[in-house]
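Q: Build me a model from this:
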Amino acid sequence: MAGMQGVNWNERRQYARSLFASQQYRAASRVLADLVAATPRNLDLRVLLARSYYYTAQLAPAEAELRAVLRAEPDHPSAHLTLARVLERQHRCSEAAPHMRFADRMNARDLLALRHPDGSYPRVAA
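A: Reported below is the predicted structural model:
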């Protein structure tokens, strides 16, 4: 989607998710950064942006996005897990430990949401 003029927000979001799903993380992060700038309260997009940063070894911006998510929603399970991984990758394991403990308490629905960020995961009984 070169030149995103005339493309609505939902189409850009879908495009970013498809880039992420096809493991084009750097391209996804560029599109997601614009979407997050336009809608900073969309925490799921911020986590997806952080994951894109993580996969491209942009650990400082990933950490910043995840900390912003956790300030807004302290119990956001995927933000805790992703932040733990970011910190571990930086060899900051003592800082990662409480986030990993929180992530260990995630339920099956939370874990499926991580694997299928577009919401297309199979139904799980409550």
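Q: For the rest of this, base every contact and every neighbour count on C-alpha atoms.
A: OK.
Q: mind checking which helix or strand the nearest residue to residue 9 once chain neighbours are set aside is in?
A: Once flanking residues are discounted, residue 9 sits nearest to residue 35: 7.5 Å by Cα to Cα, 6 or more residues apart in numbering. Using DSSP states H and E, residue 35 maps to helix 25-38.
Q: can you list contacts of that helix?
A: 9, 12-13, 16-17, 19-20, 42, 45-46, 48-49, 52-53, 55-56 (Cα atoms under 8 Å, 6 or more residues apart in numbering).
Q: Let me see the ranges of the helices in this structure.
A: Remark: helices assigned in the chain by DSSP state H are 9-21, 25-38, 43-55, 59-72, 77-89, 93-104, 108-115.
Q: Just want the angle from the fifth one to helix 93-104.
A: The directions of helix 77-89 and helix 93-104 differ by 150 degrees, with axes from the mean of the first three to the mean of the last three Cα atoms, to 10 degrees as the criterion.
Q: in helix 77-89, what counts as buried?
A: By neighbour count on 16 or more other Cα atoms under 10 Å, the buried set for helix 77-89 is 77-88.
Q: Please give the structure of this sequence too, so both can be compared:
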Amino acid sequence: MSKIYTRSGDQGTTGLADGSRMAKSSARIEALGTVDELNAHLGLLVTQIKEERLARLITTIQHELFDLGAALAKGIPARHDQALPADAIEVLEEQIDFLEQALPPLTGFILPGGNAASAQAHISRRLR
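A: This is a model prediction of the structure:
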């Protein structure tokens, strides 16, 4: 990777993996930033998780977010390539179903907090 600064200013644009430049206000750059922000929040969350299976799941999601970010940075059209494995959503839903088995049924909204990991999970889930 090159240096994180250019000393040339950016005129409101940012460089992409293919060498092109795009407005920082574009939807694609917004999506790329959101994916990166979610990955950072998950990184903080995984440091607070004691259950190995859950920590591995979060780390797997982080790797998939890197792949998604790379696809956004390269500008790969969805019709030509997939940023994530075709079954990524299905696998994630299966993991959620497994983890939910250990929880009591939801009867209302959950107040964020309780402990640092819980609060961090709430921050991570709300990123869009």
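Q: Please state their TM-score.
A: Once superposed, chain against chain, the TM-score is 0.25 (TM-score structural alignment, normalised by the length of structure 1); 51 aligned residues with a Cα RMSD of 4.3 Å.
Q: which among the contacts of helix 25-38 of structure 1 gets closest to residue 113 of structure 1?
A: The nearest member of the contacts of helix 25-38 of structure 1 to residue 113 of structure 1, counting by Cα to Cα, is residue 48 at 11.1 Å.
Q: mind listing what residue 21 of structure 2 touches?
A: By Cα under 8 Å, 6+ apart, residue 21 of structure 2 lies in contact with 13-15.
Q: what helix or strand does residue 58 of structure 2 sit in?
A: Per DSSP H and E: helix 52-74 holds residue 58 of structure 2.
Q: nearest residue to residue 96 of structure 1 other than its sequence neighbours?
A: Nearest residue to residue 96 of structure 1, sequence neighbours excluded (Cα to Cα, 6+ apart): residue 84, at 4.4 Å.
Q: do residue 111 of structure 1 as well
A: Nearest in space to residue 111 of structure 1, with sequence neighbours left out and distances taken as Cα to Cα, 6+ apart, is residue 78 at 7.9 Å.
Q: Hmm, residue 112 and the one you found touching each other?
A: No: in this structure residue 78 of structure 1 lies outside contact range of residue 112 using Cα atoms under 8 Å: 10.3 Å.
Q: ok, then the element right after the strand or helix carrying residue 91 of structure 2?
A: Assigned by DSSP H and E, residue 91 of structure 2 belongs to helix 88-100. Of the helices and strands lying after helix 88-100 of structure 2 in sequence (DSSP H and E), the nearest is helix 116-126.
Q: Quick one: list the elements packing against that following helix.
A: Here helix 116-126 of structure 2 touches helix 27-46, going by 3 or more Cα pairs under 8 Å, 6 or more residues apart in numbering; DSSP states H and E.
Q: can you give me the angle the helix it packs on makes with helix 52-74?
A: Using the same axes, to 10 degrees: helix 27-46 of structure 2 against helix 52-74 is 160 degrees.
Q: Mind listing what's buried along helix 27-46 of structure 2?
A: Residues 29, 31-32, 35-36, 38-39, 41-46 are the ones in helix 27-46 of structure 2 that count as buried (16+ other Cα under 10 Å).
Q: Next, the contact list for residue 69 of structure 1, please.
A: Contact analysis of residue 69 of structure 1 by Cα under 8 Å, 6+ apart lists 43, 46-47, 76, 79.
Q: neighbours around residue 54 of structure 1, how many?
A: If you count neighbours by other Cα atoms under 10 Å, residue 54 of structure 1 ends up with 23.
Q: sorry, that was for residue 23 of structure 2
A: 15.
Q: And the closest residue to it other than its chain neighbours, how far from residue 72 of structure 2?
A: For residue 23 of structure 2, ignoring the flanking residues on the chain, the nearest one in space by Cα to Cα, 6+ apart is residue 13 at 4.2 Å. Distance from residue 13 of structure 2 to residue 72 of structure 2, counting by Cα to Cα, to the nearest Å: 15 Å.
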